[in-house]
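1. turn this into a structure:
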Amino acid sequence: MLAALSLLALVPSALATIYVTQPTPSLPCVGGSPCTIIWAEDTNAPTLSTIGLASVGLWVGSQISQVELQVLSPSVEVAKTGQLIATIDPSVGSNMDQYFLRFTSLSYVDPNSQYGALYNSFSSKFTLSSMTGTFNSTTQALIDAGKAGETAVVATTAVTSVTAAKTSAIVAKSSTVAAASGTLRAAAASASATGSTSGSSTAASLSSALIVGGAVLSLVVLVL
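-> Got it, this is the predicted structure:
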């Protein structure tokens, strides 16, 4: 039986604390066969003992809305167990890499939830093979939305990296121009001092052409 849940906000802290080491993208499971689920405690609050008893389910979807495909365990003491073996029903979905586990505390309320929701923790997405089922249009739309969200995160990261590289280049060019400007000013001051000693007024025109990143910058200093 499918159970749907819409999440208005998934805070980053709710994605941690129960660190699932299996299954992972590199450690998939097979439909119809025992799947070993292993987890440990990470360094983030709350502790596993605070989470207490939790249900474990197989889910798909996006950050906004998710669908539970199968209850793998209705209640497990996450602080004492650390491992669960469950057989994935192959009829709940098709072969793909968009499945994830969700642990839901049976008693601990998420302090970051403004709606008083129970605390949730998620595994990374992993692959299930030998699956024989299909998804209805609603569930498939949620899966597609989850994929789109992953693509958006990757694209944003790439743009951020390029922007950071361009910013560094601009800073380097600005430093070069500033250094050249300082050299010209020093030369102009020296020329002015020489003119004063001889008792004459000297006009010194110092020009420097700098090629920085394909742009030519001309600096002219007039000293009277």
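
2. from here on, just use CA atoms for contacts and neighbour counts.
-> Noted.

3. what's downstream of the lengthiest helix in the chain, the next helix or strand?
-> Secondary structure assigned by DSSP state H gives helix 137-197 as the longest helix of the chain. Next along the chain after helix 137-197, taking DSSP states H and E as the criterion, comes strand 204-212.

4. report the buried residues of that next one.
-> Neighbour counts over strand 204-212 (16 or more other CA atoms under 10 Å) mark A204 as buried.

5. now find how far off-centre that strand is within its chain.
-> 46 Å (CA atoms, centre = their mean, to the nearest Å).

6. ok, now stretch 9-28?
-> Remark: stretch 9-28 is offset 13 Å from the chain centroid, using CA atoms, centre = their mean.

7. also stretch 179-199?
-> 53 Å.

8. spatially central residue in the protein, please.
-> V153 (6.5 Å; CA atoms, centre = their mean).

9. from L72, how far off is it?
-> Between V153 and L72 the distance is 30 Å, computed by CA to CA, to the nearest Å.

10. now do the host helix or strand of L69: which elements does it pack against?
-> Following DSSP H and E, one finds L69 within strand 65-77. Where contact means 3 or more CA pairs under 8 Å, 6 or more residues apart in numbering; DSSP states H and E, strand 65-77 is packed against strand 3-6, strand 53-61, strand 83-87, helix 137-197.

11. dump the ones you listed to a markdown table, plus distance to A204.
-> Formatted as a markdown table, the helices and strands packed on strand 65-77 follow (distance: least, CA to CA, whole Å):
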| stretch | distance to A204 |
| --- | --- |
| strand 3-6 | 74 |
| strand 53-61 | 72 |
| strand 83-87 | 82 |
| helix 137-197 | 7 |
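
12. looking at the ones you listed, which is buried most?
-> Most buried of the helices and strands packed on strand 65-77 by mean neighbour count (mean count of other CA atoms under 10 Å) is strand 53-61; its value is a mean of 22.

13. so what touches that strand?
-> 66-78, 98-107, 139, 142-146 (CA atoms under 8 Å, 6 or more residues apart in numbering).

14. which among these count as buried?
-> Neighbour counting by 16+ other CA under 10 Å classes 66-72, 75-78, 98-106, 139, 142-143, 145-146 among the contacts of strand 53-61 as buried.

15. coming back round to it: how far is the strand holding L69 from where the chain is centred?
-> On CA atoms, centre = their mean, the centre of strand 65-77 falls 25 Å from the chain's centre.

16. here's the other one to compare against:
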Amino acid sequence: MIKVFLALVATASPALAELSMTAPVAGTVCTGGQACAVTWNDNRQGPSLAQQGNCTIALYTGGAQQQTFLQPIAYPQSVNVSEIQSISFVVDPAIGENSDQYFIRFSSLTLANPTSPTNPYLSFSAKFTLSGMTGTFNSTVRNQIASASATPSSTAGGSTSQTSTGTVTRASSSSTTSRASNGTNNAAFPRAVIGTSTGSAGVLVAGAAFVVGVVSLF
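-> Modelled structure (predicted):
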């Protein structure tokens, strides 16, 4: 069943969109079972990447006020977004269906929401498409998508920060997808490759532990 996972999310505040997503953006198509790149930079329009610091990163669907956690990318571990600007993860095809309603969410562990200090500062990619998917959205997720009056995606910048509270649910294998696999418990898709902006070194995230070493990126 779907259960409440976290109460964090918000209405959009583009003025604070300092973490600018360069991939994925609107129009991006990633494929289930294949690598999907996530890249970002500092657009210098709000708090710096250094201020945002360590962030968890995950794949979500839903709207601005209600969202569903689908797959961890750097979670519950984190990456320092000022030191690293690229990460690649393999999309678990069973976490959802073919749709253009997916997005990446960054949640800062070091910077608080300026209008709600008990909550973290959040940044989002634009909504993008996943194809080659084998899962099925349940009614809760479909309602989140259908009822969204606003989304966590921006226009040209590809990034929007969120500054008030809302509801986040977490997908379970029995409801949001047609077979077991929200990415957290599926051993085939728990890992992400994290690298510097030059792609020369990084960290392999596997399950609950970091394995540090030189890896080949992109």
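
17. how about the contacts made by the equivalent of V81 of structure 2 over in structure 1?
-> Superposed on structure 1 with TM-score structural alignment, V81 of structure 2 falls opposite V78. V78 of structure 1 makes contact with L48, S49, I51, G52, L53, A54 under the criterion CA under 8 Å, 6+ apart.

18. farthest-separated two in these?
-> For the contacts of V78 of structure 1, the maximum inter-member distance is 10.7 Å, found between S49 and A54 (CA to CA).

19. what stretch of structure 1 does stretch 132-139 of structure 2 fall on?
-> Counting by TM-score structural alignment, stretch 132-139 of structure 2 corresponds to 130-137 in structure 1.

20. distance between the ends of the matching stretch?
-> Length of stretch 130-137 of structure 1, first residue to last, CA to CA: 21 Å.

21. how far away from the center of its chain is that stretch?
-> 29 Å.

22. give me the range in structure 2 that stretch 189-202 of structure 1 lines up against.
-> Stretch 189-202 of structure 1 maps onto no residues of structure 2, going by TM-score structural alignment.

23. follow-up on the earlier one: can you tell me which of the helices and strands packed on strand 65-77 of structure 1 is nearest to I211 of structure 1?
-> Short answer: helix 137-197, nearest of these by CA to CA, at 9.7 Å.

24. and which of the contacts of V78 of structure 1 is nearest to S218 of structure 1?
-> L48 (65.4 Å).

25. with adjacent residues omitted, what lies nearest to the closest one?
-> Once flanking residues are discounted, L48 of structure 1 sits nearest to A79: 4.8 Å by CA to CA, 6 or more residues apart in numbering.

26. wait, is the one you found part of a helix?
-> No: using DSSP: H, G, I helix; E, B strand; the rest coil, the assignment for A79 of structure 1 is coil, not a helix.

27. got the contact list for it?
-> Shown in contact with A79 of structure 1 (CA under 8 Å, 6+ apart): L48, S49, G52.

28. what residue of structure 2 matches up with G116 of structure 1?
-> By TM-score structural alignment, G116 of structure 1 lines up with T118.

29. give me the neighbour count for its match.
-> Residues within reach of T118 of structure 2, counting by other CA atoms under 10 Å, total 11.

30. any idea how far the nearest residue to T31 of structure 2 once chain neighbours are set aside is from A12 of structure 2?
-> Counting by CA to CA, 6+ apart, T31 of structure 2 lies nearest to S131, which is 4.8 Å off, once chain neighbours are set aside. In this view, S131 of structure 2 and A12 of structure 2 are 27 Å apart by CA to CA.

31. likewise for L19 of structure 2?
-> 14 Å.

32. for the two, indicate the residue with more neighbours.
-> Legend: neighbour count by other CA under 10 Å for L19 of structure 2 and A12, higher for L19 (30 against 24).

33. show me what contacts that one?
-> W40, N41, D42, N43, S48, L49, S123, S159.

34. closest one of the residues you listed to V205 of structure 2?
-> Proximity of the contacts of L19 of structure 2 to V205 of structure 2 (CA to CA) peaks at W40, which lies at 18.9 Å.

35. identify the residue nearest that closest one in space, chain neighbours excluded?
-> Nearest one to W40 of structure 2, counting by CA to CA, 6+ apart, is M21 at 4.3 Å.

36. mind checking what secondary structure that neighbour has?
-> M21 of structure 2 - assigned by three-state DSSP - is strand.

37. give me the number of residues near it?
-> 25.

38. please apply the same query to Y121 of structure 2.
-> Neighbours of Y121 of structure 2 (other CA under 10 Å): 26.

39. mind checking how far it is from Q144 of structure 2?
-> Taking CA to CA as the measure, Y121 of structure 2 falls 22 Å from Q144 of structure 2.

40. check S88 of structure 2 too.
-> 27 Å.

41. if we can go back for a sec, among the helices and strands packed on strand 65-77 of structure 1, which comes closest to T24 of structure 1?
-> strand 53-61 (13.2 Å).

42. now the closest one on structure 2. Mean distance?
-> With mean CA distance after the TM-score superposition for structure 1, strand 53-61 of structure 1 departs from structure 2 by a mean of 0.6 Å once superposed.
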